[in-house]
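Trainee: All I have is the shape, not the residue letters:
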């Protein structure tokens, strides 16, 4: 360990030489490398966290740069995971990085199990709920953070018995999934930086000492104030003593697979599970059924001679809807993974000249 590199933090009682050795052996997974994750990852690398996993399937775009300040104009079009990994190597060569250039899905419990702590830095609530579910499944603690407009939120979840999880705070799937993100509400760059540094601070504390699980902090960038409250554990939640939702029963289909199915099989029916409010951002996909997640009881009777492929802006709502369809109608259901990629690839395939 380079004593000069970390001398300013090892002087702190929380750190010391022993704390620095703990950080050197720690493994942290950062999911989402936008306004939060790109900053968090750099602070963790600077602090000397031994291994940092970087997960994001996005590329750098011009509209990112006002808040994602570790990217430059020269990085536009490059994969975020590769750019951040390069920046970390330049900042601290002793830190090991592992890049995951793909979108999170339910089959990634084995990846979570490789880490001591998971940091939720994504901006879609569907993915946040998925992170929460995988963290519960593996017992790996995680730190939730979000930023929208001029406000942010932050919480640590240990996933120990009788402690709250994200689902305890936001129990209603459809309402939670509609919480605005940067794409829909905008975001002030310094506020994203404020939340990111707070998340990095909380991560270092969680690695070195005990942190109160389930306390939600809210940050206001205009008033420059913060508030917090301790959320209650809900024993009926998926983190409670009752049996968690069985995610293994849900089957997924990848974009390329679905395109092949649609071109070869007329018995495939696309089902859009988004709410009507979601269509303000993106209209109903042509030829699909609208089966809104927030009104499951109003869905029509489903035919059993077709394969239903459910999609939304992420996957969480479609997963819950798939379970409902299978239980109530006993029909064949698939959940579309990475729906945005499917729409892009499908549009591109339709524009190709006929052979």
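Mentor: It's in. For clarity, every value in this text was computed on a predicted model and none was experimentally measured. Numbering: from 1, shown residues only.

Trainee: CA only for contacts and neighbour counts going forward, please
Mentor: Will do.

Trainee: where's the residue nearest to residue 50 when sequence neighbours are not counted, which helix or strand?
Mentor: Leaving aside its sequence neighbours, residue 50 sits nearest to residue 24 (Cα to Cα, 6 or more residues apart in numbering; 4.1 Å). Assigned by DSSP states H and E, residue 24 belongs to helix 16-25.

Trainee: tell me which residues of the very next helix or strand once past that helix are tucked away?
Mentor: Sequence-wise, the next helix or strand downstream of helix 16-25 (DSSP H and E) is strand 27-31. Buried residues in strand 27-31, counted by 16 or more other Cα atoms under 10 Å: 27-31.

Trainee: repeat for stretch 15-27
Mentor: Buried residues in stretch 15-27, counted by 16+ other Cα under 10 Å: 15, 17, 19-20, 23-24, 26-27.

Trainee: what comes into contact with that stretch?
Mentor: Contact partners of stretch 15-27, identified using Cα atoms under 8 Å, 6 or more residues apart in numbering, comprise 1, 6, 9-10, 47-53, 114-117, 207-208.

Trainee: Among the residues you listed, name the buried ones.
Mentor: 6, 10, 47-53, 115-117, 207-208.

Trainee: all strands for the protein, in order.
Mentor: 27-31, 51-55, 96-100, 117-120, 142-148, 151-157, 215-220, 225-230, 252-253, 268-272, 289-290, 307-311, 332-336 (DSSP state E).

Trainee: and the third one with strand 27-31, angle?
Mentor: Between the axis of strand 96-100 and that of strand 27-31 there is an angle of 30 degrees, by axes from the mean of the first three to the mean of the last three Cα atoms, to 10 degrees.

Trainee: okay, now the one to match up with it:
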């Protein structure tokens, strides 16, 4: 929670939510009480600091807004000294129990298919957030032209399989991470079954490979058969997208999403999409990084709380206009038709 005081009011904000307290600057006891909330407090301190009528009214209002979370007293101390200790408060946007959310990240098993300008950056964010197990899938090696946007690789990695180079990077960030590389090109469901066979159940699969063109459908059929949630992201010239997060446990359906998405395209857009079967021969670091970071943000939120802004829908970012749009959340109809 952020606190900003002006001459005539005090503004409390959490995410995109705002609470406005009219009047002159806060009196010292109320300011101290808010500071105790921001750093974390226990029941005894809370009772003393918020005993006054004005403080009690504000505390009740914060509780009604859902801004207060209750956790074991030693929850934050469990993560002291870890690379992710300062993100715990942020996880409060995703779950009322931030310690439990962090533990879900620590135990999460994530597969990343495609380790380029999107997949590698997503992995970078996930390992820093504490994700504990990775399965990395790619058949390519690091090339000089990758280095303008694939920031987990260095010139010393050129010629090395991306699965090996990225695994080294992830272990440097988190030495206890379990990282398995699978150097292969996935073209069908059988390939996915071989890579993610018995004993390798995933909490999430991220599709960041751009070929073959029908790979999303292949992944979707495999995910539906195995009950594996998945999402994806890609970047083109001046635009990029991430999502949808398709979770079979929620009844999400890739086929119904695609049918609705395609139906909303104009005839020209559909013709252009049908003709775009080859990966783009160009790339730009800032656009790849932006889309990958937004995808990673959604995936961390999903792993923490089971939902995210792209659950069942796709977000698209127009870089030229700096505008984000979302598709409507799709409803599965194929079981009822």
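Mentor: Alright, I've got the coordinates. Note that the coordinates shown come from a computational prediction; the quantities given were computed from them, not determined experimentally.

Trainee: Overlay the chains and give the TM-score.
Mentor: TM-score for the superposed chains, counting by TM-score structural alignment, normalised by the length of structure 2: 0.64, backed by 237 aligned residues with a Cα RMSD of 2.4 Å.

Trainee: Closest one to residue 163 of structure 1 out of the buried ones among the contacts of stretch 15-27 of structure 1, please.
Mentor: Ranked by distance to residue 163 of structure 1 (Cα to Cα), these are led by residue 117 at 16.3 Å.

Trainee: just checking, that closest one touches residue 142?
Mentor: Yes - using Cα atoms under 8 Å, residue 117 of structure 1 is in contact with residue 142, at 5.5 Å.

Trainee: So in structure 1, which helix runs the longest?
Mentor: helix 189-208 (DSSP state H).

Trainee: so it corresponds to what in structure 2?
Mentor: The aligned range for helix 189-208 of structure 1 in structure 2 is 285-304, by TM-score structural alignment.

Trainee: roughly how far is that stretch from the heart of the chain?
Mentor: With Cα atoms, centre = their mean, to the nearest Å as the basis, stretch 285-304 of structure 2 stands 5 Å off its chain's centre.

Trainee: what's the answer for stretch 211-229 of structure 2, then?
Mentor: Taking Cα atoms, centre = their mean, the mean C-alpha location of stretch 211-229 of structure 2 is offset from the chain mean by 19 Å.

Trainee: for stretch 135-146 of structure 2, same thing?
Mentor: 22 Å.

Trainee: just stretch 341-352 of structure 1 next, same as before
Mentor: Relative to its chain's centre, stretch 341-352 of structure 1 lies at 25 Å (Cα atoms, centre = their mean).

Trainee: now swap in stretch 48-67 of structure 1 and tell me
Mentor: Using Cα atoms, centre = their mean, the offset of stretch 48-67 of structure 1 from its chain centre is 13 Å.

Trainee: Then stretch 93-110 of structure 1?
Mentor: In terms of Cα atoms, centre = their mean, the gap separating the centre of stretch 93-110 of structure 1 from the centre of its chain is 12 Å.

Trainee: Pull up the distance across it, start to finish.
Mentor: 27 Å (Cα to Cα, to the nearest Å).

Trainee: and if you look at stretch 300-312 of structure 2?
Mentor: With Cα to Cα as the measure, the ends of stretch 300-312 of structure 2 fall 16 Å from one another.

Trainee: can you pull the contacts of residue 232 of structure 1?
Mentor: Contacts of residue 232 of structure 1 by Cα under 8 Å, 6+ apart are 163-164, 168-169, 214.

Trainee: That one -> structure 2?
Mentor: Residue 232 of structure 1 maps onto residue 330 in structure 2, by TM-score structural alignment.

Trainee: And for residue 23 of structure 1?
Mentor: For residue 23 of structure 1, the aligned residue in structure 2 is residue 105 (criterion: TM-score structural alignment).

Trainee: go on, residue 57 of structure 1?
Mentor: Per TM-score structural alignment, residue 57 of structure 1 is aligned with residue 139.

Trainee: thinking that match is in contact with residue 181, fair?
Mentor: No - in this structure, residue 139 of structure 2 is not within contact of residue 181 by Cα under 8 Å, at 9.9 Å.

Trainee: Can you pick out the residue with more neighbours from those two?
Mentor: residue 181 (21 against 16; other Cα atoms under 10 Å).

Trainee: which position in structure 2 aligns with residue 219 of structure 1?
Mentor: Alignment note (TM-score structural alignment): residue 219 of structure 1 maps to residue 317 of structure 2.
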